[in-house]
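Colleague: sequence-free structure coming up:
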């Protein structure tokens, strides 16, 4: 056991060192890559939250991005010059998480008897309702500034030092994306810890029981109503945290950031990585965030080298490759890249 323990400690040390140095390595490729890593961590938060609803409890949610929007607008409205209110984002983010969790419970209450496609349609409608509500909440009182969005959102600050101003190290200035990277990394680690505790708890086992057979779970004495509501609320609260962080990091939000395609993208991250498996969900989030940017950086120079000009829009090629990859995954590895042990056994058994 001792050599194995040493191996685990060495792997943990190497992984920790790699995560600490990662933004500096990405910065050598260009400053935009550090921001991409920040977005990857934000999507990790979203995917981990949706994994509770879809992966653990088996409830198909296509409106998850609505909770992301609620957390973002909570910070944007109350920590910006728009209404001339500058409440600290540190205070607003947990409030936004709580508000999103409450909204998740409210959404879950009327859908308790729905499953599968019906639940997906209802949650899809809820997501669109929230987006349109934020889009039209500019009259008669201008609260969200409608389609124009809200700009000038306050950055997070620590002991008076704004994250947006960055920091100096070894005579070189690093922008705020580096500081946000470490903050987002800490939050992702906290969320992973919470998910691991939930997965191995009585609540986590109750979610799995509902996912496998809700009638059998109810017959065994599980309060399916409360457990399903808790899944919606917990997942939504993580979305609210990610939304608040996104608003502070981006400094500008508008309703287009919270459309249906965003919900589908987060769901693809969960399915691609492996529903119900924390490591798989994180892998899916990282791949679907970084790979499109890598393709964007490759496709344009490749066309220039082959044809001397741009023949096809890089975004169209990128989405084509992305679609082909998803179809291939569903055909040849439907359980995901890193499936949970239970799902792997189910697919191999079938």
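Modeller: Cool, the structure landed. Keep in mind it's a predicted model, so treat the numbers as computed, not measured.
Colleague: going forward, measure contacts between C-alpha atoms and count neighbours the same way
Modeller: OK.
Colleague: Name the residue closest to the centre of this protein, please.
Modeller: residue 46 (2.0 Å; CA atoms, centre = their mean).
Colleague: so what's it closest to, chain neighbours aside?
Modeller: residue 239 (5.3 Å; CA to CA, 6 or more residues apart in numbering).
Colleague: Test my guess that that neighbour contacts residue 45.
Modeller: Yes: using CA atoms under 8 Å, residue 239 makes contact with residue 45 at a distance of 7.0 Å.
Colleague: before we move on, back to that, hang on, the residue nearest to the centre of the chain is in a helix, isn't it?
Modeller: Yes: applying DSSP: H, G, I helix; E, B strand; the rest coil, one finds residue 46 inside a helix.
Colleague: for comparison:
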């Protein structure tokens, strides 16, 4: 304990030195002047309690580490709950079917608020699976992934506003434009790895946000774009003649479209458009899961994993490093474009403030929490993160603190994520 005393005092003093100016002082306006004021008494109490906690944790760190090792479970808890290897495929299929049935029934057994939250969770599932390709499989740290998300959202908003194109036409266009930006980003980062790659992608994300903020004549600047139409459903009409009409789920349909309740002769229900949007998000999430699953089993998926494990060995095997990196950035960005178009349809209004750096952090946290490269882990983490965000809205000032604490606990208890990616394991027979 004595040998830890100097370092414990040092860390406590550093905590006070950093916390007192940041939390204990603030600038306020008095007319045209800035006045420096102190914080409340409770704030100072919290600062000194934090310093005391840091002091005690460093003073008794050996005892704390021993206690942590005693209570820390050996191995991943969720991995232990999974069935044996020979039964895992069948159990996974049964679990997926049960989960799909439950997902379909969610909007019919909950209110519109929870259906809307479930839609947001599915959007983050798509984003997490897309970033999982870049970070989890290819091992390329991307901190500007939100830029592709913004490209997809603004593509749908602008194309629907200026050309009147429907959601189903803009959806692949948004994914294609986002993939194009991902392809263009891939070229300048071909020779970068680690922290350098993270800095360049972070800069790219900020460049896109600043462009959206400054191109006022096109994007509306800080005010954003409003009045984004909800998705419509194409329907065949045989009376009075054979034609295709777009069904809207609003009370009054736009010119050229037909209201859903008028087409089927049923009473108008305002919650129906939330249900339909959720089902569309569910279909797009299932398409994303299927495509990513197929890509992982294809040679390009094996190439991503080879690049992640050892880039030099990957090149020695004759694999084209340039093509592998570009394919990861391009395909990952395409899924962000999908999610962006869906987000614009859900919100009805977007602005550059919807695509700040913190969104990239959230998506990256989903990949890390779920397990690098693990599909089911990313999906579970996306749902948990969205629920954590929604349930902590009453404590808005402490949301980041709670989120950081959850991340730290996860790294202590499950450093490989909730459900780590299962890799092939070969063992030579012992003679």
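Modeller: The structure has been received and is ready for your questions. Given the structure is predicted, the values throughout are model-derived calculations rather than measurements.
Colleague: hmm, back to that, the aligned residue in the second structure for the residue nearest to the centre of the first structure: what's it in contact with?
Modeller: When the second structure is aligned by TM-score structural alignment, residue 46 of the first structure is paired with residue 127. By CA atoms under 8 Å, 6 or more residues apart in numbering, the contact set of residue 127 of the second structure is 335-336, 339, 363.
Colleague: Relative to residue 148 of the second structure, which of those residues is nearest.
Modeller: residue 336 (5.6 Å; CA to CA).
Colleague: Tell me, how many residues neighbour that closest one?
Modeller: By other CA atoms under 10 Å, the residues close to residue 336 of the second structure number 33.
Colleague: Quick one: map it onto the first structure.
Modeller: Under TM-score structural alignment, residue 336 of the second structure pairs with residue 239 in the first structure.
Colleague: before we move on, which element is its match in?
Modeller: helix 224-250 (DSSP states H and E).
Colleague: those helices in the stretch 201-350 of the first structure, which residues are they?
Modeller: 202-212, 214-219, 224-250, 260-273, 278-307, 314-332, 341-349 (DSSP state H, counting those that start in this stretch).
Colleague: ugh, typo on my part, it should be the stretch 1-150 of the first structure
Modeller: Counting by DSSP H, counting those that start in this stretch, one finds helices in the stretch 1-150 of the first structure at the ranges 2-27, 31-51, 65-78, 89-108, 116-136.
Colleague: of these, which approaches residue 203 of the first structure most closely?
Modeller: Of all these, helix 31-51 comes closest under CA to CA, at 14.4 Å.
Colleague: Next, the angle from that closest one to helix 260-273.
Modeller: In terms of direction (axes from the mean of the first three to the mean of the last three CA atoms, to 10 degrees), helix 31-51 of the first structure departs from helix 260-273 by 80 degrees.
Colleague: okay, now the residue nearest to residue 271 of the second structure when sequence neighbours are not counted: neighbour count?
Modeller: Excluding the flanking residues, the one nearest residue 271 of the second structure by CA to CA, 6+ apart is residue 112, at 6.1 Å. When neighbours are counted by other CA under 10 Å, residue 112 of the second structure registers 18.
Colleague: and residue 112 of the second structure, what does it touch?
Modeller: Per CA under 8 Å, 6+ apart, neighbours of residue 112 of the second structure: 271, 274-275.
Colleague: Let's have those residues in a markdown table, adding distance to residue 322 of the second structure and neighbour count.
Modeller: Formatted as a markdown table, the contacts of residue 112 of the second structure follow (distance: CA to CA, whole Å; neighbours: other CA atoms under 10 Å):
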| residue | distance to residue 322 of the second structure | neighbour count |
| --- | --- | --- |
| 271 | 48 | 15 |
| 274 | 43 | 21 |
| 275 | 43 | 20 |
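Colleague: Which ones among these lie within helices?
Modeller: In helices, defined here by DSSP state H, the members of these are 274-275.
Colleague: on that earlier part again, and the match of residue 336 of the second structure, how far from residue 150 of the first structure?
Modeller: 20 Å (CA to CA, to the nearest Å).
Colleague: Over to residue 286 of the first structure?
Modeller: Taken as CA to CA, the span from residue 286 of the first structure to residue 150 of the first structure is 28 Å.
Colleague: now do residue 276 of the first structure
Modeller: Residue 276 of the first structure sits 36 Å away from residue 150 of the first structure, going by CA to CA.
Colleague: So these two - more neighbours on which side?
Modeller: A count of neighbours by other CA under 10 Å puts residue 276 above the other of residue 276 of the first structure and residue 150, at 28 against 23.
Colleague: check contacts around that one.
Modeller: 51-52, 54-56, 339-340.
Colleague: now residue 228 of the second structure
Modeller: Neighbours of residue 228 of the second structure in contact, by CA under 8 Å, 6+ apart: 157, 160-161, 344-345, 347-349.
Colleague: Just send the helices of the stretch 1-150 of the first structure back as CSV, with distance to residue 206 of the first structure too.
Modeller: Formatted as CSV, these follow (distance: least, CA to CA, whole Å):
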stretch, distance to residue 206 of the first structure
helix 2-27, 31
helix 31-51, 15
helix 65-78, 24
helix 89-108, 17
helix 116-136, 19
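Colleague: and among these, the most buried is which?
Modeller: Counting by mean count of other CA atoms under 10 Å, helix 65-78 has the highest mean neighbour count of those, with a mean of 28.
Colleague: same for it, what does it pack against?
Modeller: strand 85-86, helix 89-108, helix 116-136, strand 150-151, helix 224-250, strand 252-253, helix 260-273 (3 or more CA pairs under 8 Å, 6 or more residues apart in numbering; DSSP states H and E).
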